[in-house]
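> here are the coordinates; sequence isn't available:
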């Protein structure tokens, strides 16, 4: 496993990190989830990402129990807030930052969160109020660093322009061969200001593993067949997209990688990316994913893959 610095922080994070969206505490049984977590550590993963809203606290509670026997300085722990936790608890106000942070600390069974992230931008709260609340969280010692997920570039810049608050060190955008939007504005703005990228869905919700045959129903037990985990996949499960993904397999083979590893290596080719978050329901998936770390790939193969995917994703 290779490691990269997260933005301007002193956090060294594994190139592959383990996430818990739609999986731990929700769609994956506890014993299988724990096996995935144990395997992640065995493979050198040291960065665990979650959020309060995943399972309305269930993912954090699972991790709090599963991690309690490990030295706290042996892993980097990240969580998030913003989405509703109840009919009245949502957003990034001062009250919510304080309440949700304390609740997350209890569920995670820890005194400090290494990276506390704004899950989305809160248009109903002043940016200065949010940033002051996050700054106080750092000053209190409950949080080491702060980050954001899926903020538009103008709001990132607005936060950077505030001179009397804690600075962000991380951005968490969706990014994959099937979704390249952050390259245009978020990547360059962040890179210029010491903000590293922790990308989610680098495998396009599993589509870039190549396991979905465009001419057959999704395999039993796959994410696409799960009520809990498959609700976000409609855009990616279109036949032209699945056909294009199948055409990537020989390109990956030429690189000496599985398609899964090739797709992750494509994400990690960018210097702006500190880590790629994977979601795994089986330990063997973790092992395969980790095989992408440090992979050396001929850039012409990446260019060929981009051309194949671009043919089906190009604007009409």
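Structure's in. What do you need? A quick note: this is a predicted structure, and the numbers were derived from the prediction, not measured. Residues are numbered from 1 along each chain as shown.
> every contact and neighbour count from this point should use C-alpha atoms.
Noted.
> and residue 62, how far from residue 106?
12 Å (CA to CA, to the nearest Å).
> now name the helix or strand holding residue 242.
helix 239-247 (DSSP states H and E).
> more crowded one of residue 62 and residue 106?
For residue 62 versus residue 106, the count of surrounding residues by other CA atoms under 10 Å is larger for residue 62: 19 against 14.
> could you list every helix and strand in contact with the helix holding residue 242?
Packing partners of helix 239-247 (3 or more CA pairs under 8 Å, 6 or more residues apart in numbering; DSSP states H and E): helix 299-313.
> second one coming, line it up with the first:
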């Protein structure tokens, strides 16, 4: 695993015309293969990223009773705390605990005739034992949303499109999901799955890591490490961009290996998605690029839908079967009980 991820410096987008042209070419190549890259020059204050990691550490250090007070199983909107082993990827439990946060909002009135994805809209759960978490995470959510949109606009330009080519499916408000995550240390004999091999279902993911390695990316040449690099985010392509580019960009498979026993790993993952009511278009990319489009991944066990809400709900139901059974049993298909799940 000697290969490393490429690095993209966002500051070059503000340079000369030649600098910007070179940046777009490098970004397009990185987003195509390996589909992951380190992002520098992003402008996110270090004080904010440190606060987010510090408060994440404080939350995960709370007594179980305080964490379980906001357990995700209480939320039909898939918001809140998940214990280690309660999320499923590729049919196996992930060894991580986490809190899922989205855009704050009121739950929509239930309508059996309405699209099922409407059930995902609703409020977050916040820990009474750590009130400082809410304002900092919502601030961070706003900052990384703007950053994600900036990267998405550059990716559109790199494909020969107007920067706003995909704006019709993410304005006025994109779908947002933020996870603060702790991977407890684990003996090798207990298995190494922090998160199993999977793809992400949005436009792109912006990942903040602490100082402990664990993220691995699958390429045509095998698995490569994506260790933490100070001052960077790791950005990767999601399924919406694969659909929109007819596979010129592809949502690549990745996983997290659990850290050794007596240690742990923190990360903060932000997933930028299209609006849940949107349908993903196929971009009319230039013939020189279209000739290298690989088509959309065909996996009968994990089909991709252009209906964004349907695709996102599929991932949520599979990844959190306890929430699905408790709140959405009417949506479950017994034939899919053992199907691979996304860890979006």
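Happy to help now that I have it. Model, not experiment: these values are computed from the prediction.
> need the TM-score between these chains.
Overlay of the two chains. TM-score (TM-score structural alignment, normalised by the length of structure 1): 0.25; 137 aligned residues with a CA RMSD of 6.7 Å.
> about what we covered before: name the next helix or strand downstream of the helix holding residue 242 of structure 1, please.
Helix 239-247 of structure 1 is succeeded, C-terminally, by helix 249-254 (DSSP H and E).
> next, count neighbours for residue 288 of structure 2.
8.
> swap in residue 63 of structure 1?
Per other CA under 10 Å, the neighbour tally for residue 63 of structure 1 reads 23.
> wait, what's in contact with it?
residue 108 (CA atoms under 8 Å, 6 or more residues apart in numbering).
> coming back round to it: in the helix holding residue 242 of structure 1, what's buried?
By neighbour count on 16 or more other CA atoms under 10 Å, the buried set for helix 239-247 of structure 1 is 241, 242, 243, 244, 245, 246.
> how close does the last one get to residue 127 of structure 1?
Just to be clear, that refers to residue 246 of structure 1. Distance, residue 246 of structure 1 to residue 127 of structure 1, by CA to CA: 44 Å.
> next: residue 33 of structure 1.
36 Å.
> between these two, which has more neighbouring residues?
A direct count of neighbours by other CA under 10 Å for residue 33 of structure 1 and residue 127 places residue 33 higher, at 24 against 18.
> what strand or helix carries the more buried one?
Assigned by DSSP H and E, residue 33 of structure 1 falls within helix 30-42.
> right, and the helix or strand after that helix?
Counting by DSSP H and E, what follows helix 30-42 of structure 1 is strand 47-49.
> what's that following strand packed up against?
In terms of contacts (3+ CA pairs under 8 Å, 6+ apart), strand 47-49 of structure 1 is packed against strand 16-18, strand 76-81.
> can you redo the ones you listed as a markdown table with distance to residue 283 of structure 1?
Below are these laid out as a markdown table (distance: least, CA to CA, whole Å):
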| stretch | distance to residue 283 of structure 1 |
| --- | --- |
| strand 16-18 | 11 |
| strand 76-81 | 20 |
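> ok, which of these comes nearest residue 38 of structure 1?
strand 16-18 (10.9 Å; CA to CA).
> what packs against that closest one?
Strand 16-18 of structure 1 packs on strand 47-49, strand 273-278, going by 3+ CA pairs under 8 Å, 6+ apart.
> looking at the helices and strands packed on strand 47-49 of structure 1, which is buried most?
strand 16-18 (a mean of 27; mean count of other CA atoms under 10 Å).
> out of the buried residues of helix 239-247 of structure 1, which comes closest to residue 3 of structure 1?
Nearest member of those to residue 3 of structure 1, counting by CA to CA, is residue 245, at 28.4 Å.
> against residue 64 of structure 1, how distant is that closest one?
Taking CA to CA, one finds residue 245 of structure 1 at 37 Å from residue 64 of structure 1.
> go on, residue 102 of structure 1?
The value you get for residue 102 of structure 1 to residue 64 of structure 1, if CA to CA is used, is 14 Å.
> need the overlap of contacts for those two.
Joint contacts of residue 102 of structure 1 and residue 64 (CA under 8 Å, 6+ apart) do not exist.
> I am finished for the moment; much appreciated.
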